[in-house]
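# sequence first, then the predicted structure:
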Amino acid sequence: MDILLIGGLWLDASAWDAVASAMREQGHRPVPVALPGQGDGSTSATLDDQVAAVLTAVDAADRPLVVGHSAACTLAWLAADARPDAVAGVALVGGMPGSDGDLYADFFDVEDGVMPFPGWHAFEGPDSADLDEEAKASFSARAVPVPEGVSRGVVRLTDERRFDVPVTLVCPEFTPGQAKEWLEAGQMPELARTRRLEYVDIDSGHWPMFTRPAELAALLAHVAEGL
């Protein structure tokens, strides 16, 4: 099956290298999506540019599973909204989709038109507990500042058929139980309306593509095979 892999903030497509390698061994066709403004040197890219890149990948694939990580869970959900008949399923790793009218990822300060990686103090605790100092240094060195036009782009959702697309919420630094509590508390309004929502646990921090790539690949392959 075609499995599109969309990295979260500060990540370029190479973040999926180890996961993609393991998926190919399992007979699937992983497609790490290169996002404008995250690895191509552009600082003027917009959220619309990133959505267009994802939809180009969807259109080139055969009913793919679309995987979004962290903030890019919203990009995966936007793909389901724009192509509800072409997307076989959506897997959300360590995040939840924004709602119509939300800003995409206005989480940290913008400097000179970009949102740089804020440093590890912002991710102390479960997010980074499984990253050693060498891994943190490597991440910081490769982190790509996110253009303001992406981070402060406005989410637009228009097709309610997106709620028919099967969704799997992969829970790394939080548990399925916590996610269900957030859902019941109204903190995940888009997921509350999906007609098929499953929860899957993975014992990792926020970036399992680096710390548990084989496990993440096997988990996503299992999701794909169940669609």
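Good, I have the coordinates.

# alpha carbons only for contacts and neighbour counts from here, please
Fine.

# for R83, what are its contacts?
Going by Cα atoms under 8 Å, 6 or more residues apart in numbering, R83 touches L55.

# roughly how far apart are it and P116?
Here R83 is placed at a distance of 31 Å from P116 (Cα to Cα, to the nearest Å).

# M115 reaches A105, doesn't it?
No - applying Cα atoms under 8 Å, one finds M115 not in contact with A105, separated by 9.7 Å.

# please enumerate the shared neighbours of those two.
Joint contacts of M115 and A105 (Cα under 8 Å, 6+ apart) are S151.

# just the helices in the chain please.
Along the chain, counting by DSSP state H, helices occupy 17-25, 47-60, 73-82, 133-142, 148-151, 176-184, 189-192, 208-211, 213-225.

# structure two is appended below for comparative analysis:
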Amino acid sequence: MTDFVLVPGAWLGAWAWEEVARELRAAGHRTHAVTLSGLAEKRGAPAGQQTHVQDVLDEVARGDLRDVVLVGHSYSGIPVGQAAERIGDRLARVVYVDAVVPADGESFASRWWQGSAALEADIAGNDGFWAPLTAPECAGHELDPGQIDHFLAGATPHPGTALTEPAVLTRSPGELPATYVKCLLDGDEPSEDVAALLGSERWNLVEMNTGHWPMFSRPRELAEVLHRAATEG
């Protein structure tokens, strides 16, 4: 039995993992879905990227969790990757779900595909927050209208400081056991930094033929991927 700590990406809270968590519990695992500070039911709480790292660490410490699989989706790959190196032998594996992987001194904004200036301008124009996507922007990711409505109903603006604050690492993420889940409707190849990390003997790649939010579009399949990652270790 594994303890899965499930951390959602930008705009989302613990609620985003409900279907995946249900499948994992049915397989005999324990699940701990995290809402990061400043989002969902924690909206309004002060939040930077290091706050989000601490949110993950606190979840592990609160339950005195062992044999932990940390799962980070999208933005949350950055705080999850930092937390992974700080929990020592409690870590079993990291799973990055179509995620940004941290690099020391780099932020989410500095790795944003449109460039950091574009994202920082978006944040500045929205009172310091990154506004959630609109329905048309969710198109092409295998989400039906009901799933898009569910996504949008729960989404909250993402604290901008969490996106611009740099990561702090003491070693390469490639030194820790990890699975990278690439969602092919969001690009058919991993980014260059991820491709380089996949050269590590401790990393492996899993491809899913779905969009960027597999916890909504393919929750059962994603749960199976997570189960295999834990059992194959």
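That came through fine. Because the structure is predicted, anything quoted here is derived from the model rather than measured.

# could you get me the TM-score between them?
TM-score of the superposed chains, computed with TM-score structural alignment, normalised by the length of structure 1, equals 0.86; 218 aligned residues with a Cα RMSD of 2.3 Å.

# TSV for the helices of structure 1, including distance to A88 of structure 1 and mean neighbour count?
Below are these laid out as TSV (distance: least, Cα to Cα, whole Å; neighbours: other Cα atoms under 10 Å):
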stretch	distance to A88 of structure 1	mean neighbour count
helix 17-25	17	18
helix 47-60	10	18
helix 73-82	9	26
helix 133-142	32	13
helix 148-151	26	23
helix 176-184	22	14
helix 189-192	16	18
helix 208-211	22	21
helix 213-225	8	19
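
# of the ones you listed, which is nearest P36 of structure 1?
helix 47-60 (5.7 Å; Cα to Cα).

# what number of residues lie near the alignment partner in structure 2 of C171 of structure 1?
Alignment note (TM-score structural alignment): C171 of structure 1 maps to K182 of structure 2. Residues within reach of K182 of structure 2, counting by other Cα atoms under 10 Å, total 24.

# correct me, but K182 of structure 2 touches D98?
Yes - with contact defined as Cα under 8 Å, K182 of structure 2 reaches D98; the gap is 5.1 Å.

# how many neighbours does V69 of structure 2 have?
V69 of structure 2 has 27 nearby residues by other Cα under 10 Å.

# and it? What does it align with in structure 1?
V69 of structure 2 maps onto L65 in structure 1, by TM-score structural alignment.

# OK, contacts around its match?
So L65 of structure 1 contacts 1-4, 87-91, 224 (Cα under 8 Å, 6+ apart).

# A135 of structure 2 too?
148-149, 152.

# distance check, the residue lying closest to A223 of structure 2 once chain neighbours are set aside against P190 of structure 2.
In space, and not counting its chain neighbours, A223 of structure 2 is closest to V20: 5.4 Å by Cα to Cα, 6 or more residues apart in numbering. To P190 of structure 2, V20 of structure 2 is 23 Å away according to Cα to Cα.

# how far off centre is stretch 201-209 of structure 1?
Between the centre of stretch 201-209 of structure 1 and the centre of its chain there are 13 Å (Cα atoms, centre = their mean, to the nearest Å).

# my bad, stretch 2-21 of structure 2
Mean-position distance between stretch 2-21 of structure 2 and its chain equals 8 Å (Cα atoms, centre = their mean).

# buried residues, that stretch. List them.
Buried residues in stretch 2-21 of structure 2, counted by 16 or more other Cα atoms under 10 Å: 2-17, 19-21.

# just the residues you listed: which are in strands?
Members of the buried residues of stretch 2-21 of structure 2 lying in strands (criterion: DSSP state E): 3-7.

# what residue is smack in the middle of structure 2?
Central residue of structure 2 (Cα atoms, centre = their mean): H73, 2.1 Å from the mean position.

# was I right about that residue contacting P8?
Yes - assessed by Cα under 8 Å, H73 of structure 2 is found in contact with P8 at 5.4 Å.

# thank you kindly, that will do.
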